[in-house]
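A.B. asks: Have a look; sequence and predicted model below, questions after that.
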Amino acid sequence: MAGISTQTVHDIFQNMEYGSSSTSFATAQSWLEKHSRTLGFFADGTFSCPAERQMYNVTDSKAEVICSIVCAKDQDVASVVSSASAGFKTWSELSCYQRARVLRRSAGVLQRHSQCVSELCELSQSPTSPAALIRLAQYYTSWAQLRDTLMPVWTPQGIVAVVVSDDCSVYSLLLKVLPALAMGNAVIVVPGRSTSLPALLLAQLFMEAGIPAGVLNVVTGSEASLGVQVAQNPHVNYLTYSGCKETGEDLAKAAAGCGLPMTYSFSTSSVCPFIIFESADLDSAVDGAMELAFRKKKDCQWVLYVQESVCDSVVARLRLRMAAMKCVPHASDADRKLIDTAVQGAQQQGAALIQSCPPPPAGGLYPPTVLCGLAPSCDTVISPPPGPVLPLISFRSSAEGVTVGNHSIHGQAASIWTEDLTLALESAKSLSVGSVWVNCHSVMDPALPLCGRKESGNCTDGGREGLYQFLRPSLTPTLPRSTHTSINYDEFGSAASKFLIPEGFDPSSVPRFYSQLVGGQLRKADSDCTRSVLGPEGTVLAHCPDGGRKDVRNAVEAAIKVQPGWMKKSPATRSQSLYSLADILEKKRQDIAASIQTQTGISLEEAEKEVELSISRLSDWAARCDKEQGGIPFLPQSGSALSTPEALGVVGVILPSSKPILSLVSLLGAAVAMGNAVVMVPSEKYPLPALEFIQVLQDSALPGGLVSIITGDRDKLTHALANHSVIQSIWYWGSIEGCQFLQYSCACPLKHLWLHCECEDEEKGGRDWTSSNPSHQEELWRRAVVWKCVWVPTA
């Protein structure tokens, strides 16, 4: 019979050739023809193709043009934002049930048109399973229904901008769009080229499901420049980015100073460890490694770590399985140059090469390649090239395997292979990554949070935890919008300190000299300089150290020695330490209250109330230490998964002037209760209460070095905290210029930022520290943790 292959199953497995594709893409082609193969942006529920606009072409895997797309201009962005403003008003006024009903219909529409969605994603070189997208829509439908019930004191951000790069998947795009819609926001999508067509189709399908006009908008063009234009619009309330690190950094620096909260997920640029222990099923582990490393399109780069005792066996299995494999396509000629450079450099450093066949001299194909015998410091390990290249490193003990797995500056995910469950769970706990797959890889479900560590991101997507980036506490003021100002970032915080020479010196009243707390010890500033502390009437009350970069470095060095041990202590132990701190503050309440009165000029009665509330707040955090434990969500697939909150690491806190002791203990309690170490910078205006609090810390059971308090120029110390690579998060109360500097500087190295503008001529930073609203404590707790999910298959 014509068309029947004479190949046997054995032959197919031997040559491992790709089968012929039977996909005609007829449905997707029909949709494109309906739009004359020219698409504009989607706003106010319709497609718009303004005249006199530049166009860019979308090509398929054969480099053939399948469609042209309009590049939006400034006026187009303004029109889209205006549409989103009207859409948000309509969408936010609906009840949770009404929004959930629309999203439920969206899941049905996705299911009906899944063929077109699948074909269009494939044509755009961004293949995605429609079933995964349908599962996303169904999952967030339920959260739309339950928002007011389970999160009653939270309100939507408003207009949310979702920006993705060219190499971002459609799944990652909807993982941000759907929860934003479910929480009642309007969304403006700025897609990359590979996701432009699927994003436009999905916007049209959501309109068919009944989403009001203007609620979901898609604006096309260069994602970096368009993202900046959207961020600079004063009506946009929040921006989240997903994709490659280079584009994200450019966006962060260009949009700094807009007064817009921004978060980033650099998943596509991450380097992830694939660890094979000697107790693993080697055949399954090798199959998993090859499936990840040699696929056509990878979500991230992988490095293979193999325990020394089984390294030869793993290499032998790789040689056997790779022997008949064909070349794998890669993206571009530029990728080919990177691959050739990396392979040649690895060979020059002594790496052994395993390839299925010699590489072709040029073109878009390259054979699956394993580079054996590399050192962890090799450039190919630190930054593997794109394409089917897998670096391999051996390690001796299980502890060393975890250590080399944490060697990367990234922390997106890890895959570990072992039949020893105890080893699996201990290794998963010790790896500094957001997701750990045990004896599997790339398992995803929207019920589990995706939270990158280190340079892989500073936001949480997925699960209930991922909803909070699209919400804010109802009573918390937002960061005021501003315009980008010209700042010399290199010279920020470098101005000379202003020293005050008091007039009318009274020899009977000599000002006290305070010390700062660094590494658990009372110390002078490294510069030996001091600064005068003025009272309400302008008199000199005391002198405090004028700390700087070296003091911050000493504090962080002490913190990283003690923080891992503090984090590993049981929550009950941390709880008792905080209760002890509250008890000591109770004993010294009169001294602290007197310091507040002297410094701020308020009445003694009001100062005593602040101290009383501070004692209560510390007790709240002590009680909460062992109450936040994550969970085990129910999943549609076989297996189990754990979701747990973990400490950020070292947190830098620039304190507000308002309520100097209450704000200090509220922020300190949140960070320390969750296992973090803290470097705190008191208000320049009111540093004395914090300096008096040092005695409370020294008498407490907290380990020395866990909390450091450094006084001095706020901008100078902010600069030092921002440029320290170990500090994972900065909570800032200060100037608009300081907020802009942090947004610009903390894109590399990436940090979690929580920014608040505090006017120089006002005591209030905008937050009511005396409020007992539960959303305030919930917000503080969520700022103090990152999430880890561990997948354990059972079948």
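C.D. replies: Now that the structure is in, tell me what you want to look at.

A.B. asks: CA atoms for contacts and neighbours, from now on please.
C.D. replies: Noted.

A.B. asks: Show the contacting residues for Arg574.
C.D. replies: With contact taken as C-alpha atoms under 8 Å, 6 or more residues apart in numbering, Arg574 is in contact with Trp566, Ala622, Cys625, Ala673, Gly675.

A.B. asks: from these, which is closest to Glu491?
C.D. replies: Comparing those against Glu491 with C-alpha to C-alpha places Gly675 closest, at 33.9 Å.

A.B. asks: hang on, the earlier thing: so of the contacts of Arg574, which ones are in helices?
C.D. replies: In helices, judged by DSSP state H, the following of the contacts of Arg574 are found: Trp566, Ala622, Ala673.

A.B. asks: Next, format the contacts of Arg574 as JSON lines and append distance to Val651 and neighbour count.
C.D. replies: As requested, these are exported to JSON lines (distance: C-alpha to C-alpha, whole Å; neighbours: other C-alpha atoms under 10 Å):
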{"residue": "Trp566", "distance to Val651": "14", "neighbour count": "23"}
{"residue": "Ala622", "distance to Val651": "19", "neighbour count": "28"}
{"residue": "Cys625", "distance to Val651": "17", "neighbour count": "23"}
{"residue": "Ala673", "distance to Val651": "13", "neighbour count": "26"}
{"residue": "Gly675", "distance to Val651": "11", "neighbour count": "27"}
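
A.B. asks: how about those residues, which pair is most distant?
C.D. replies: Using C-alpha to C-alpha, the pair of these lying farthest apart is Trp566 and Ala622, separated by 14.3 Å.

A.B. asks: wait, Arg549 sits on Leu717?
C.D. replies: Yes. Arg549 lies in contact with Leu717 (C-alpha atoms under 8 Å); the separation is 6.6 Å.

A.B. asks: more neighbours, these two?
C.D. replies: Shown here are Arg549 and Leu717; by other C-alpha atoms under 10 Å, Leu717 has more neighbours (25 against 19).

A.B. asks: contacting residues around that one?
C.D. replies: Gly493, Gly547, Gly548, Arg549, Val552, Val681.

A.B. asks: which one of those residues is nearest Gly712?
C.D. replies: The closest of the contacts of Leu717 to Gly712 turns out to be Gly547 (C-alpha to C-alpha; 4.9 Å).

A.B. asks: got the residue ranges for the helices in the stretch 401-550 of the chain?
C.D. replies: Using DSSP state H, counting those that start in this stretch, the helices of the stretch 401-550 of the chain run over 421-430, 549-568.

A.B. asks: Of those helices, flag the one that's most buried.
C.D. replies: helix 549-568 (a mean of 20; mean count of other C-alpha atoms under 10 Å).

A.B. asks: C-terminal to that helix, what's the next element?
C.D. replies: Heading C-terminal from helix 549-568, the first helix or strand you meet, by DSSP states H and E, is helix 571-587.

A.B. asks: try this one next to it:
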Amino acid sequence: MAGTSAKTVHDIFQNMEYGPSSTSTATAQSWLEKHSRILGFFIDGKFSSPADRQTQDVTDSKAAVVCSTVCAKDEDVASAASSAAGGFKTWSGWSGYQRAKVLLKLASVLQRHSQCVSELCEVSQSSTSPAVLVRLAQYYASWAQLRDTLMPEWIPHGIVAVVVSDDCSVYFLLLKVLPALAMGNAVIVVPGKTTALPALLLAQLFMEAGIPAGVLNVVTGSEASVGAKVAQNPQVNYLTYSGRQQSGEALAKAVAGWGVPMSFSLSLSSVCPFIIFDSADFDSAVDGVIELAFKKKRDFQWVLCVQESVLDSVVARLKLRMTGMKCVPLATETDRNLIDAAVQEAQQQGATLIQLCPPGTGALYPPTVLCGLAPSCESVISPPPGPVLPLISFRSSAEGVTLGSHSPHGQAASIWTEDLTLALESAKSLCVGSVWVNCHSVMDPALPLCGRRESGNCTDGGREGLYQFLRLSHSPSLARSSPSSINYADFGSAASRFTIPEGFDPSSVPRFYSQLVGGQLRKADSGCSRSVLAPGGTVLAHCPDGGRKDVRNAVEAAIKVQPGWMKKSPAARSQSLYSLADSLEKKRRDLAASIQTQTGISLEKAEKEVELSVSRLSDWAARCDKEQGGTPFLPQSGSALSSPEALGVLGVILPNSKPLLSLVSLLGAAIAMGNAVVMVPSEKYPLPALEFIQVLQASDIPGGLVSIITGGRDHLTQALANHSVIQSIWYWGSKEGCQFLQYSCASPLKHLWLHCEEEEEREAGQNWTSSNPSLQEELWRKAVVWKSIWIPTA
């Protein structure tokens, strides 16, 4: 047609431009108008908007105000908690079939209102495909149906607080909310600014699907302060957070000591490697880089790693694809200053700037690649916000994997190669939770998302992600109470108490024990020792008074031996544990006598504890090669693998009850899964653990894999908490110790399993003699993290 400006298919193919997108938001605007563009809370199944509350504006991508949300006060939080308590009583009483029907109906409701959901997400700068949300609802509906059958020993926490940061997507919000509801919990959502509007709409759609009033409540405001208020409410039983590290750290410190278990998914702060090997399809890889690096909103921060032999080819293709690209809007104008400073610093350090679009003004910035950076450059460690992509090179495949694991985060990685062997070897070696082969950012609820190190301490998605919203019916939980007044800087610094025996009996000189550090018997680095008392108060023995230096030596030894132990075949680890059980069997009389002397129980009961300990070690030896991952069925084309992996180095502060049986139960779980462990025996009953050192030395467990350090519990807890290599702490101790760990282990982030022993002693505590398989399953799940690998076939 004459005069037409329409482009031909050939023109579009040559330019590789994206087609126009629909910008109409009429449906969303109509919904906002119905609420007078002022949205309050969703409590007890209905909207409420108190008139005397502060408000905060929600803006669109052009910084125009689209509506306002109300900021919650203490009475609003109390109202939401009271409503959730009533909703939980109803919801938890329903059968799995009834809960599944509601979630399945939610999927159809989401499909019916997909236009409004999509537009509202777009308006609030939290774009999410409604089809993805429908898939989430359908997936967790099936788990609601199966919970009672497949997980009969597990019960819901009660009321779960789900807090997300400002720029967290609706997908990650529902990845917390839906499994919590499917497992029978009631939920209070504290959304960030960008997810507030979709969260309120979704709450309304839940009611349309038939969920009882009070089961899902939404309170808006500053997610950090309102989230802390919600978690501090005595009716709330669990807190889970998704978002940025800074907000998560502040939230953890605000809630420490309130007796609320917490989990964190910090994907938005994570720096992830995009690795291109020389065997990759460069055109596909570069197209993937363009898709994820230069869009306005990203779930992760990316660093491009390119093998040196193909660096010039990849850079040339990047320049070609970046030609004609427009400036990208920034989230805020303050991001512009951060980007300018980072780019200037990188250039001063020798980086080459690739920027093929004229610099914009204000909150606009051109797609930018920073080439030739060193791995230690600040722009690589912490990339600036906006469309800026750091690029580093590597020589060998092994070096590429090392660079990919260099970040303190470990959320995800994308690797590009046509060599399947290299792909699988690299995916297994990378210290990240998710690996995408020849693709990126593929999400499905059937695959677990499990961050490493600073990227989080919980698992979302898959069956594995359900357990954060459940607890064993017979397992004690933290008691709700107000925080103690603790000087965190001085915790554990009190001097040890020494006991000077009255009189002297030459026929019963107390024995001096050594601790096990790095596979060797050693005295405490300080040279000090502690007196071990019998039930009657007499001095039985002296043990080392360990401290920070002893912990450091133990961890240094563990770092050297743990990778080799983890790479051993499960069958080889199983044989080592059987060897340990045999050594324990040979020393059963000495250990039984030690237990009887230390605790004052009868010899018969002490022998029974040793017998159970041998059996427990044999159980863990048998489980070594039985626990494995799987290949989830996924709606997309391709194959996926999901497998458990070792956490790394664990710190374990042992309980007073059953001093030998509890030790071998926790030790067996840790090393069976490939971890190394630093154990602190009961301060009250350390002798059975010190006698057990001889058992360890007589077995073929590698030296340094297990260290046993005696001393003050608080002092050693503080040393373990402050060591950056320790990935997880299992703690039995005081309420103050639990509070200290929740406060201190937010940065660097650690996996925590906390038990207040004073409370457990009043409530019978952990039944270590139980042979219930669910107890071993809980221990096993505490000892592993999950890795997902996605391999597309088309």
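C.D. replies: In hand now; what should we look at? Note that the structure is predicted; figures quoted are calculated from it, not measured.

A.B. asks: In JSON lines, list the contacts of Arg574 of structure 1 along with distance to Glu208 of structure 1.
C.D. replies: Converted to JSON lines, those look like this (distance: C-alpha to C-alpha, whole Å):
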{"residue": "Trp566", "distance to Glu208 of structure 1": "53"}
{"residue": "Ala622", "distance to Glu208 of structure 1": "51"}
{"residue": "Cys625", "distance to Glu208 of structure 1": "47"}
{"residue": "Ala673", "distance to Glu208 of structure 1": "48"}
{"residue": "Gly675", "distance to Glu208 of structure 1": "48"}
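
A.B. asks: same for the helix or strand hosting Gln597 of structure 1, what does it pack against?
C.D. replies: Using DSSP H and E, Gln597 of structure 1 sits within helix 589-600. Under the contact criterion of 3 or more C-alpha pairs under 8 Å, 6 or more residues apart in numbering; DSSP states H and E, helix 589-600 of structure 1 touches helix 604-624, helix 688-698.

A.B. asks: rerun that using 6 Å as the cut-off
C.D. replies: Helix 589-600 of structure 1 is packed against helix 604-624, with contacts defined by 3 or more C-alpha pairs under 6 Å, 6 or more residues apart in numbering; DSSP states H and E.

A.B. asks: tell me how far the helix it packs on is from the chain's mean position?
C.D. replies: With C-alpha atoms, centre = their mean, to the nearest Å as the basis, helix 604-624 of structure 1 stands 32 Å off its chain's centre.

A.B. asks: Give me the mean deviation of that helix from structure 2.
C.D. replies: Aligned to structure 2 and superposed, helix 604-624 of structure 1 gives a mean residue distance of 0.5 Å (mean C-alpha distance after the TM-score superposition for structure 1).

A.B. asks: buried ones in that helix?
C.D. replies: For helix 604-624 of structure 1, a neighbour-count test (16 or more other C-alpha atoms under 10 Å) marks 604, 607-608, 610-624 as buried.

A.B. asks: Same question for stretch 357-377 of structure 2.
C.D. replies: So for stretch 357-377 of structure 2, counting by 16+ other C-alpha under 10 Å, buried means 357, 363-375, 377.

A.B. asks: and what of stretch 121-138 of structure 2?
C.D. replies: By neighbour count with 16+ other C-alpha under 10 Å, stretch 121-138 of structure 2 contains the buried residues 121-130, 133-138.

A.B. asks: now stretch 276-284 of structure 2
C.D. replies: Buried residues in stretch 276-284 of structure 2, counting neighbours by 16+ other C-alpha under 10 Å, are found at Ile276, Phe277, Asp278, Ala280, Phe282.

A.B. asks: who touches the spatially most central residue of structure 1 in this structure?
C.D. replies: Structure 1 has Asn458 as the residue nearest its centroid, 2.0 Å off, counting by C-alpha atoms, centre = their mean. By C-alpha atoms under 6 Å, 6 or more residues apart in numbering, Asn458 of structure 1 lies in contact with Tyr264, His752.

A.B. asks: Equivalent analysis for Gly462 of structure 1, please.
C.D. replies: Pro446, Leu448, Pro449, Leu450.

A.B. asks: mind redoing it with 10 Å?
C.D. replies: Going by C-alpha atoms under 10 Å, 6 or more residues apart in numbering, Gly462 of structure 1 touches 136, 139-140, 172, 175-176, 179, 444-451.

A.B. asks: Of those, which belong to strands?
C.D. replies: Members of those lying in strands (criterion: DSSP state E): Leu450, Cys451.

A.B. asks: follow-up on the earlier one: for the helices of the stretch 401-550 of structure 1, give me TSV that also has distance to Pro793 of structure 1.
C.D. replies: Output for the helices of the stretch 401-550 of structure 1, formatted as TSV (distance: least, C-alpha to C-alpha, whole Å):
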stretch	distance to Pro793 of structure 1
helix 421-430	11
helix 549-568	26
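
A.B. asks: wait, which of those is closest to Gly712 of structure 1?
C.D. replies: Nearest of the helices of the stretch 401-550 of structure 1 (C-alpha to C-alpha): helix 549-568, 10.2 Å.

A.B. asks: Give me the mean distance between the closest one and structure 2.
C.D. replies: Looks like 0.3 Å for helix 549-568 of structure 1 (mean C-alpha distance after the TM-score superposition for structure 1).

A.B. asks: and that helix with helix 571-587, angle?
C.D. replies: Inter-element angle recorded for helix 549-568 of structure 1 and helix 571-587: 130 degrees (by axes from the mean of the first three to the mean of the last three C-alpha atoms, to 10 degrees).

A.B. asks: and stretch 621-641 of structure 2, which residues are buried?
C.D. replies: Using 16+ other C-alpha under 10 Å as the burial criterion, the residues of stretch 621-641 of structure 2 that qualify are Ala621, Ala622, Arg623, Cys624, Asp625, Ala640, Leu641.

A.B. asks: ok, now stretch 516-536 of structure 2?
C.D. replies: Within stretch 516-536 of structure 2, the residues that qualify as buried are 516-519, 521-524, 528-534, counting by 16+ other C-alpha under 10 Å.

A.B. asks: what's the answer for stretch 143-162 of structure 2, then?
C.D. replies: Residues of stretch 143-162 of structure 2 classed as buried: 143-148, 153-162 (neighbour count, 16+ other C-alpha under 10 Å).

A.B. asks: Okay, and which of the residues you listed map to helices?
C.D. replies: Going by DSSP H, the helices hold Trp143, Ala144, Gln145, Leu146, Arg147, Asp148 from the buried residues of stretch 143-162 of structure 2.

A.B. asks: Make a markdown table out of these and add distance to Pro506 of structure 2.
C.D. replies: Formatted as a markdown table, those follow (distance: C-alpha to C-alpha, whole Å):
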| residue | distance to Pro506 of structure 2 |
| --- | --- |
| Trp143 | 67 |
| Ala144 | 68 |
| Gln145 | 70 |
| Leu146 | 67 |
| Arg147 | 64 |
| Asp148 | 63 |
